[in-house]
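Colleague: quick one: sequence and predicted model below, then my questions.
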Amino acid sequence: MKRLVVATHNQGKVREFRQLFSKYDIETLSLEDLNQDVPEVEETGVTFWENAQLKAETISSLLNMPVIADDSGLEVDALEGKPGVYSARYAGEPKNDKNNLEKVLSELNGEQNRKARFVCVLALSLPGEEVIFERGTCEGRLAEQAQGETGFGYDPIFIPDGYNRTMAEIGADEKNKISHRSEALEKIETTIRELLK
C-alpha cells in the first residue's frame, strides 16, 4: 500500500493526513488529485462510524484502491452532544465554518459548562477486506469567541485540555500531536505497518 486515497475534498483535512502519513512513505492522494470524477458520497449515517464506513467502502470499491475516510465533529456537553455528526453543516447548507461556530457560540451564550470534545472515527477500506475502524478524541472546552488564524472548522473556538489557546492558535505541528485525528491514526498505525510489509 504505497498509495492511499483520502476520501475528502476538504483541503484542511488533506493537509493533516499528508503530514500524518508522511512518516509511512505513503503517497496520499485526495479526491481532487484523481483524474476521474468521483461522486460525492452522501453522509446518510447517524453515527461517525456509519458515515466513515460509507465513504471509505464506496470510494474504495469505485477506485479499487485503499481508501481512508474519516467522519469527525464537535460534541458539546451543554448541547447534549450537538453538533456531532452534523458538525460540518450545523448552520445549514452550504457548509460554512464561520456560520457553524457562530451558531454554537450563540447557543452557548451565558452557559457556564463549556466542556466539549473533537471526535474522529477513521475507516480504512482495502479492496476485498473488512473495514478497519479506530476512534480518537481530543477533550477540551469552548472559548467565548473565535481566536487564531490556523486550522479549520471549530478550531478557533476549541481550547484543548492543558492549553490556554485555541486549536487555531497553537499551530499545525502542535495540533497534530494532540488532535482527535492524530489519536485515531496512532491507533491504526500498527495495522498500516502490517499492511506495508
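Modeller: Structure's in. What do you need?

Colleague: when you work out contacts or count neighbours from here on, use the C-alpha atoms and nothing else.
Modeller: Fine.

Colleague: the strands in this structure, which residues?
Modeller: Along the chain, counting by DSSP state E, strands occupy 3-6, 27-30, 67-76, 115-125, 132-142, 158-160.

Colleague: just so I know, which of the ones you listed lies nearest T150?
Modeller: Smallest distance to T150 across those (Cα to Cα): 12.2 Å, for strand 158-160.

Colleague: name the helices or strands packed onto the closest one?
Modeller: Secondary-structure packing of strand 158-160 (3 or more Cα pairs under 8 Å, 6 or more residues apart in numbering; DSSP states H and E): strand 132-142, helix 167-170.

Colleague: so how far is N51 from the residue in the chain sticking out farthest from the centre?
Modeller: Computed with Cα atoms, centre = their mean, the residue of the chain farthest from its C-alpha average is G110, at 28.4 Å. Distance, G110 to N51, by Cα to Cα, to the nearest Å: 33 Å.

Colleague: with E186 instead?
Modeller: In terms of Cα to Cα, E186 sits 20 Å off from N51.

Colleague: out of these two, which sits in the more crowded spot?
Modeller: Taking other Cα atoms under 10 Å, E186 and N51 do not tie; N51 has more neighbours (23 against 17).

Colleague: ok, structure two:
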Amino acid sequence: MTPLIMVTGNDHKFSEASAIGRQLGLEIEQARIRLVEIQTADTAEIVDKKAKDAFARLGRPIFVEHTCLHIEFANGFPAGLTRTFLKTLGDDKVCELFGAPGRNKATGKTTIGYCDGRRVHQMDGELHGVIADRPTGALTGWGQFGWSRLFIPDGYEKTLSELGIAEKNRFSMRRAAMSKLADLLKAPK
C-alpha cells in the first residue's frame, strides 16, 4: 500500500496518527505544509477547507484532521476554535470555569478529512468525559498537548495526560476517526 500522506505541522498529532495507523495497517507519512486554518466553530468547514487546500498543493490523496473540545455547559463551544480558546484562557481558567459538576461535561471530537481529488470524505470520532477541576499531568511534551491535562474520559479518574499516549491511543477520538479512515481506504473500489 502506498503511504498515506497526513498534512500537518503538528508533530504530536502526526505521532499519534502514525502510531494508530500502524495498528490499523496504514503507513502514514507527514507533509509539513502550512495551511490556512479558517476561524470558525464549524469543524466540518475547517476540515473541508484544509483538505482541499492540501490536495491542491500536493496533487495527490491526503488527509488532514482537526481535534477539538465541545463543552456542554457552553453549548458545545469552543468546537473549531479550541486552540484559540485554550491559548486565551489557559488551562487553570478553563478548569475554574468549567471543571465543576453541572458545568464539566465535554466531548472531544476528531474530524478527519480525506481528499482523493474528487471529494472530501469526512470521518468523526468522539470521546465523552468531563473537564477536570484542575489541570493534571505533564507540563512538557505530549502530556501538555492541547487539552490533555484538562479532560477526563468517561470510565477513568485521570486526565488524558496522566493516562499517557499509549493508553489514550487505544480508545481516543483520533483512534475512532482513524478506524473509519482505514475502513474507507480498505473498502473495495
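Modeller: In hand now; what should we look at? Keep in mind the model is a prediction, meaning the values are calculated, not measured.

Colleague: now the TM-score, please.
Modeller: The TM-score (TM-score structural alignment, normalised by the length of structure 2) is 0.87; 184 aligned residues with a Cα RMSD of 2.2 Å.

Colleague: can you pull the contacts of the residue nearest to the spatial centre of structure 1?
Modeller: Centroid-nearest residue in structure 1: S72, 4.1 Å away (criterion: Cα atoms, centre = their mean). Each residue near S72 of structure 1 by Cα atoms under 8 Å, 6 or more residues apart in numbering is listed here: F48, G84, V85, S87, F118, V119, C120, V121.

Colleague: please name the nearest non-neighbouring residue to the counterpart of the fourth one in structure 2.
Modeller: Using TM-score structural alignment as the criterion, the counterpart of S87 of structure 1 in structure 2 is T82. Beyond its immediate neighbours in the sequence, the residue positioned closest to T82 of structure 2 (Cα to Cα, 6 or more residues apart in numbering) is C68, lying 5.5 Å away.

Colleague: distance of that neighbour relative to Q23 of structure 2?
Modeller: 23 Å.

Colleague: the more surrounded of these two?
Modeller: For C68 of structure 2 versus Q23, neighbours defined as other Cα under 10 Å are more numerous around C68 (24 against 14).

Colleague: which position in structure 1 pairs with the more buried one?
Modeller: Per TM-score structural alignment, C68 of structure 2 is aligned with G73.

Colleague: for its match, what are its contacts?
Modeller: Residues near G73 of structure 1 by Cα under 8 Å, 6+ apart: P83, G84, V85, Y86, S87, A88, F118, V119, C120.

Colleague: equivalent analysis for S22 of structure 1, please.
Modeller: By Cα under 8 Å, 6+ apart, S22 of structure 1 has no neighbours at all.

Colleague: same deal with I46 of structure 2?
Modeller: Counting by Cα under 8 Å, 6+ apart, the residues that I46 of structure 2 touches are E37, I38, Q39, T40, H66, G80.

Colleague: so what does A56 of structure 1 match up with in structure 2?
Modeller: By TM-score structural alignment, A56 of structure 1 lines up with A51.

Colleague: these two touch, right, that match and Y114?
Modeller: Yes - look at A51 of structure 2 against Y114 with Cα atoms under 8 Å: they come within range, at 6.7 Å.

Colleague: quick one: common contacting residues for these two?
Modeller: I62, F63, V64, V120.

Colleague: for the residue lying closest to the second one once chain neighbours are set aside, give its distance to E27 of structure 2.
Modeller: In space, and not counting its chain neighbours, F63 of structure 2 is closest to Y114: 4.2 Å by Cα to Cα, 6+ apart. With the distance defined as Cα to Cα, Y114 of structure 2 ends up 15 Å from E27 of structure 2.
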